[in-house]
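Novice: what follows is a predicted structure for the sequence shown.
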Amino acid sequence: MSRQQDYKIQTVNTDTTVSFEPVRYDIWLSPQKDQVEVVIDKQSKYGKVSKKDTKKLLSILETP
């Protein structure tokens, strides 16, 4: 990506009885802020989120 990510999300294990490896997701907003692109850190996996799901995701991320 040509710039720093807009968001970082790290998974957290809340169940101490389960072995868990945290995963970090790097998230970029499109210039129109209507779609996000996601990269899973250290796995070289990339994807785009639909506009509908982007709207849902942003409503969660932007909640104070």
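Specialist: That came through, no problem.
Novice: C-alpha from now on. contacts and neighbour counts both.
Specialist: Fine.
Novice: ok, now which ones touch the closest residue to residue 49 other than its chain neighbours?
Specialist: Ranked by Cα to Cα, 6 or more residues apart in numbering and with sequence neighbours excluded, the top spatial neighbour of residue 49 is residue 36, at 5.6 Å. When contacts are counted by Cα atoms under 8 Å, 6 or more residues apart in numbering, residue 36 touches 27, 28, 29, 30, 48, 49, 50, 51, 54.
Novice: hmm, 10 Å instead?
Specialist: If you count contacts by Cα atoms under 10 Å, 6 or more residues apart in numbering, residue 36 has them with 6, 27-30, 47-51, 53-55, 57-58.
Novice: among the residues you listed, which are in strands?
Specialist: When the contacts of residue 36 are checked against strands (DSSP state E), the matches are 27, 28, 29, 47, 48.
Novice: want to compare, so here's the second one:
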Amino acid sequence: MREILKDIDWENSVVNMAHPADYRFAFQFKNPEIKSKTVLYELWISPRKKKIELVIDTENKYAQIDKKKSAALFEILTGEKLSEPK
């Protein structure tokens, strides 16, 4: 999952989405000695369930992910296929 996120070309943009995020996730450091702010990712699924959009609100970052990476990221996050109904 981190590899997919690392390779994203983020846009610097403030976006107003039509509805709240479908999913939110963050990463925690395994080492409790590391002091770092948590980055909250917000994820929206496209209406046709082909792509996902991500926002890092605190950093004003936005990205729409291609179909292949969307499918991989969604399956890692949820354990389901992107095109399957919830």
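Specialist: Sure, I can see it. What you see is a predicted model; the values in this text were computed from it and never measured.
Novice: and the residue nearest to residue 49 of structure 1, what pairs with it in structure 2?
Specialist: Residue-level alignment of residue 36 of structure 1 against structure 2, with TM-score structural alignment as criterion, gives residue 52.
Novice: distance of the equivalent of residue 6 of structure 1 over in structure 2 from residue 32 of structure 2?
Specialist: Under the alignment by TM-score structural alignment, residue 6 of structure 1 pairs with residue 22 in structure 2. Relative to residue 32 of structure 2, residue 22 of structure 2 is positioned 29 Å away (Cα to Cα, to the nearest Å).
Novice: these two: which is more packed in?
Specialist: Neighbours per residue, other Cα atoms under 10 Å: of residue 22 of structure 2 and residue 32, the larger number sits with residue 22, 10 against 7.
Novice: pick out the most distant pair among the ones in strands among the contacts of residue 36 of structure 1.
Specialist: Across these, no pair lies farther apart than 29 and 47, at 12.3 Å, counting by Cα to Cα.
Novice: common neighbours of those two, please.
Specialist: Taking Cα under 10 Å, 6+ apart as the contact rule, the neighbours common to residue 29 of structure 1 and residue 47 are 36, 37, 38.
Novice: now do the helices in structure 2.
Specialist: Using DSSP state H, the helices of structure 2 run over residues 2-6, 67-78.
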